[in-house]
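Chemist: Okay, sequence plus prediction incoming.
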Amino acid sequence: MTSVPSIDPRTGETTGIVAEETTPEQVDRICSAALAAAGPLEELGRAARASLLDDLAGALETNRERIVEVADRETALGAGRLHGELTRTCYQLRLFGEVLRDGGYLEATIDHAGDTPMGPRPDLRRMLVPIGPVAVFGASNFPLAFSVPGGDTASALAAGSPVVLKAHHSHPATSQLCYEIMAGAARRSGAPDGTLGIVHGLEAGAGLVAHPAIRAVGFTGSPGGAKALLAIIEKRPEPIPFYGELSSLNPVVVTPAAAADRGERIGADFAASFTLGAGQFCTKPGLLLVPAGPDGDRVVTAVQEAISGLEPMTMLNAGIAAAYQQGTDALRAALTASPADGSLPSGGTSRPGRAAPYVFLATAGDLPPEATGECFGPVTVIARWADEAELFAAVDELPSSLTATVHRGPGETVLPAELARRFRPHTGRLVFDGYPTGVAVSWAQHHGGPWPATNSQHTSVGTSAIRRFLRPVTWQNAPADLLPPELRDEYDSLPRRVDGVFHPKI
């Protein structure tokens, strides 16, 4: 059997063995247990599942110091960042409890039998039901928000779907610890055995996706990893939904009016955004489109000055550090052909396991492919544009992203409106006068976008993330005692649409 080590990215040293890689037989037992738990978890009802989510949040908070200590040792993200991440996750768990208590997510709809212009209509009642056991793959860069604890797990459990987690090899001890804390809390809360499971190892992850008990997959990672899992899904006798959050450039445009109004501040804040967490955010802005001229020069200079004193940053693992080196080497090769291009001085040179921040210069009208793809780490490209025609042509050629940002001058609307119109078909979140790093958890949030940002129309952050793990079912001419309570005529404890008329919750 192959051991699963926990590695300190600051030193590269193995600090312990977490587990042995999960065998195919163990994967089968874990997935079968999740399938057996699916019915009982749904039958707990919305109120009990809401209490379960509250209990999971409470257990994580009770063990906060221990979790953060282990996570910092495995990720080098820092205690402050990790405390904030854990607070976010606990908030998200409780928010999904509110989603359950509200009940509107079910989209409960009743059409009574009657005559219509098309002829007689039977009694039809529809709502969303759990999809079944879900495989969740932890992300390297958010061990407490997109991993064992996090939005995929919270939304799947809220939907009534058991979760089998694939621990990330970059933080296996954190994954195992959080799993044990949450599984214990789930048992104490009355959840059925099999509500949560965990596997370790690459082959176990592949076996998890292939297992017939799994009905959907939530994944945060690279397009290459997503394609490998999609290839497994395509070979299944029955394909299943795959919800991937993958790669994103997250372009930022500065209008001339914004550059004139606050160019230095935009440059400094932009530098803080693309180097946040060593640039290891899916929402890191990888391209800054700045107007040519003195005002744009001030933006560029401010970015340069902001990173000039930064030391090389510890990356999450050696593989990510190596990929960053390859990506910056490719950028350097692609952006040295023109005298106007090249890298600005950074805070130092990269060394094993660490990454120096870089900025590369380009012209908007001549962006090479290397400048429009995601390079995971503290690097960005600043492209200068001479006029709106050049700007619009560049924007129209960019790949789809999770976000697109526009910085406006005071009261400016015309150019920002046109940019928003052009960005909207290719992004999931339009940001104005801010920065995309930082994704609030709320009812109105959307964290997704067209490929390669995601391969789904549904968000992975916010309350509508629950939609990924539900499917619609209609009951036709069903006796009242065979209907779910939420579809019976007398039920009035959630919003419903009855005979075309919306009825709010009483």
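Modeler: The structure has been received and is ready for your questions. Keep in mind the model is a prediction, meaning the values are calculated, not measured.

Chemist: Please count neighbours and contacts with C-alpha atoms only from this point.
Modeler: Fine.

Chemist: is it true that Val129 lies in a helix?
Modeler: No. Assigned with DSSP: H, G, I helix; E, B strand; the rest coil, Val129 falls outside any helix and is strand.

Chemist: Identify the residues contacting it.
Modeler: Contact analysis of Val129 by CA atoms under 8 Å, 6 or more residues apart in numbering lists Leu106, Ala159, Gly160, Leu470, Arg471, Pro472, Val473.

Chemist: what about the first one, how many residues close to it?
Modeler: Close neighbours of Leu106, defined as other CA atoms under 10 Å, add up to 24.

Chemist: Could I get the contacts of Val129 in CSV, plus columns for secondary structure?
Modeler: Below are these laid out as CSV (three-state DSSP):
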residue, secondary structure
Leu106, helix
Ala159, helix
Gly160, coil
Leu470, strand
Arg471, strand
Pro472, strand
Val473, strand
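
Chemist: hmm, which of those residues are the buried ones?
Modeler: Leu106, Ala159, Gly160, Leu470 (16 or more other CA atoms under 10 Å).

Chemist: and the contacts of Val129 as JSON lines, adding distance to Gly347?
Modeler: What follows is these, written out as JSON lines (distance: CA to CA, whole Å):
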{"residue": "Leu106", "distance to Gly347": "52"}
{"residue": "Ala159", "distance to Gly347": "47"}
{"residue": "Gly160", "distance to Gly347": "49"}
{"residue": "Leu470", "distance to Gly347": "48"}
{"residue": "Arg471", "distance to Gly347": "51"}
{"residue": "Pro472", "distance to Gly347": "54"}
{"residue": "Val473", "distance to Gly347": "57"}
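
Chemist: Report the buried residues of stretch 314-332.
Modeler: Buried-residue list, stretch 314-332, by 16+ other CA under 10 Å: 314-318, 320-322, 324-325, 327-328, 331-332.

Chemist: got another, please set it beside the one above:
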Amino acid sequence: MTALPTESLIPASPEDSAPEQVAAVVGAAVRAARPAAAASDAERAAWLEAAADALDAARDELVAIAHRESHLPLPRLAGEVARTTGQLRLFAAVVRDGAYLEAVIDRANRAATPPQPDLRRVLRPIGPVAVFSASNFPFAFSVAGGDTASALAVGCPVVVKGHSGHPELSVRTARIVADALAAAGAPEGIFGLVLGRDAGRALVQAPGIKAVGFTGSLSGGRALFDLASTRPEPIPFYGELGSINPVVITPAAAAARTAELAAGLAASFTLGVGQFCTKPGLVLVPGRVGFESALATEASAHSGGPMLTARIAEAFPEGVRRLVEEGGAEIILGDAAQEASAGSARPVVLAVDAARVLERPGVLLEECFGPVTLLVRYTGRDDRDAVLAAVGGSLTATLHAEPGEDVTELAGRLAEGAGRVLFGGWPTGVAVTWSQHHGGPWPATTSALHTSVGATAARRFQRPVTFQDAPRAVLPEALRDENPLGIQRRVDGVLTREAV
């Protein structure tokens, strides 16, 4: 098949991509894979910084488009652009540092039993990566978001499937990024965009794609995960899918800080109209401490607002009704029968006894995307721990306790089911740092080993290769005796920057 011209790797308008367009974009990515992998860390870092600079320069234009399509407030969107360009610059720093390569050298030792050859291991780019944009973060988890940044950083070409909730923004962002990459000297075909549900399915099944990054619904992610797993050549699918992010408030904390905790929870579960993947969706509270009425008072001050898409707006009241009618939850604040036609949602607070959760976990422990939280009344450690054991894997778990309480065992329980454990505070808001982990056991993600936020997100798109008794000429620079990159390596078991 003849490849489309370079400019056609980014659609000119927000229309669904035809099968031949998907094939052409993937084909270009395949051709770009070898030169992208061969580029130096400094070159790749410069590509990322060029994209970041271009997005910053176009911030006002992009924010206006995003506001029109997503209904998110202008200050939030402007801040998200800054977060997005910050991610790109973080990964530029990651590749310049060089530790992401995990270079290891074990020199030959013929006296060992059995004799040990010269073994040198390094991480290599996995190949072209498909990235699926998210609805709730039109910049930071979208076309130029963390998945794209982390894949490009390690030398993987990227083909993005734009989200249907912000197609015009996807096209414009992709054009800016593609032009910036080309001007910075990145290989032709290293970045492309496709649009449409059918294009997304075709992208996952395309033989040239070697890994997928996804942020979205449990049902949509599971369907794509199954496609990736049943290909003739199965590929890794890194999906962030669904999370109820449990919170535990101890009796001592509830007695000491009811008003403070209620205010914090209200602000967190209504933030962004409840459309954050880290929204605290289930809160274990001791019974009969007045927390329910305090939360109702605080949450009533939050008016709600427009949802990201009509589909999300329609699903919210359906989810709340299921929690009430099938799960038996009691309405403390709000209306389960909200009118979805206006595309908006108002806060809802529900409550239920722990015993009921254990009877209907399939209903009451299901994520409901939107401004709702479920208070679970517990009377002691046993029913509290039983509910926690029934909760599926989550991105976060939060503990509110008082100084001096022994929470060691409880903290361990929370860590068993979540990728990030908070002691105080609220889980909405994910700092982009070297130490961040944004992942967790199923159904939070399809791979609990990896993160989609933070420096180590790049590890998803690399694979280890060991060179045994290799001539110097074929060794990657990271594995050569003289350490020309000056990076930290593990040599014969010892971390060092010294030459061998």
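Modeler: Done, it's in. If you're wondering where the values come from, they're calculated on a predicted model, not measured in any experiment.

Chemist: picking that back up, between the buried residues of stretch 314-332 of the first structure, which is nearest Val498 of the first structure?
Modeler: Leu316 (51.5 Å; CA to CA).

Chemist: Just the element for the closest one, please.
Modeler: Per DSSP states H and E, Leu316 of the first structure falls between elements, in no helix or strand.

Chemist: for the stretch 351-500 of the second structure, what spans make up the helices?
Modeler: 354-359, 361-364, 381-390, 408-416 (DSSP state H, counting those that start in this stretch).

Chemist: The stretch 101-250 of the second structure now?
Modeler: 146-153, 167-183, 197-205, 218-229.

Chemist: and these, which is most packed in?
Modeler: helix 146-153 (a mean of 30; mean count of other CA atoms under 10 Å).

Chemist: check the fit of it onto the first structure and give the mean distance.
Modeler: Once the two are superposed, helix 146-153 of the second structure sits an average of 0.3 Å from its aligned residues in the first structure (mean CA distance after the TM-score superposition for the first structure).

Chemist: what stretch of the first structure lies opposite that helix in the alignment?
Modeler: Counting by TM-score structural alignment, helix 146-153 of the second structure lines up with residues 151-158 of the first structure.

Chemist: and for the matching stretch, what are the contacting residues?
Modeler: 46, 49-50, 53, 89, 92-93, 96-97, 100, 134, 136, 145-147, 162-163, 218, 460-463, 465-466, 469.

Chemist: The same query, at a cut-off of 6 Å, please.
Modeler: For stretch 151-158 of the first structure, contacts defined as CA atoms under 6 Å, 6 or more residues apart in numbering pick out Leu93, Ile466, Phe469.

Chemist: what's the nearest residue to the last one if we skip its chain neighbours?
Modeler: So the one you mean is Phe469 of the first structure. Nearest residue to Phe469 of the first structure in three dimensions, chain neighbours excluded: Ile131, at 5.3 Å (CA to CA, 6 or more residues apart in numbering).

Chemist: Quick check: the aligned residue for the one you found in the second structure?
Modeler: Aligned partner of Ile131 of the first structure by TM-score structural alignment: Ile126.

Chemist: Kindly report the same for Leu44 of the first structure.
Modeler: Looks like Leu44 of the first structure aligns to Ala39 there (TM-score structural alignment).

Chemist: show me what contacts the closest residue in space to that match that isn't next to it in sequence?
Modeler: Spatial nearest neighbour of Ala39 of the second structure, excluding adjacent residues (CA to CA, 6+ apart): Gly155 at 7.3 Å. Applying CA under 6 Å, 6+ apart, we find Gly155 of the second structure in contact with Ala36, Ala37, Pro125.

Chemist: From Ala52 of the second structure, how far off is the residue lying closest to the last one once chain neighbours are set aside?
Modeler: What that stands for is Pro125 of the second structure. Spatial nearest neighbour of Pro125 of the second structure, chain neighbours left out: Gln462 (4.4 Å); criterion: CA to CA, 6+ apart. To Ala52 of the second structure, Gln462 of the second structure is 23 Å away according to CA to CA, to the nearest Å.

Chemist: what's the answer for Cys368 of the second structure, then?
Modeler: 34 Å.

Chemist: do the same with Glu416 of the second structure
Modeler: Taking CA to CA, one finds Glu416 of the second structure at 37 Å from Ala52 of the second structure.

Chemist: May I see the helices of the stretch 351-500 of the second structure organised as CSV, with mean neighbour count and distance to Lys279 of the second structure added?
Modeler: Formatted as CSV, the helices of the stretch 351-500 of the second structure follow (neighbours: other CA atoms under 10 Å; distance: least, CA to CA, whole Å):
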stretch, mean neighbour count, distance to Lys279 of the second structure
helix 354-359, 18, 19
helix 361-364, 18, 16
helix 381-390, 16, 17
helix 408-416, 15, 16
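
Chemist: could these go into JSON lines alongside distance to Ala444 of the second structure?
Modeler: Compiled in JSON lines, these are given as follows (distance: least, CA to CA, whole Å):
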{"stretch": "helix 354-359", "distance to Ala444 of the second structure": "19"}
{"stretch": "helix 361-364", "distance to Ala444 of the second structure": "15"}
{"stretch": "helix 381-390", "distance to Ala444 of the second structure": "14"}
{"stretch": "helix 408-416", "distance to Ala444 of the second structure": "13"}
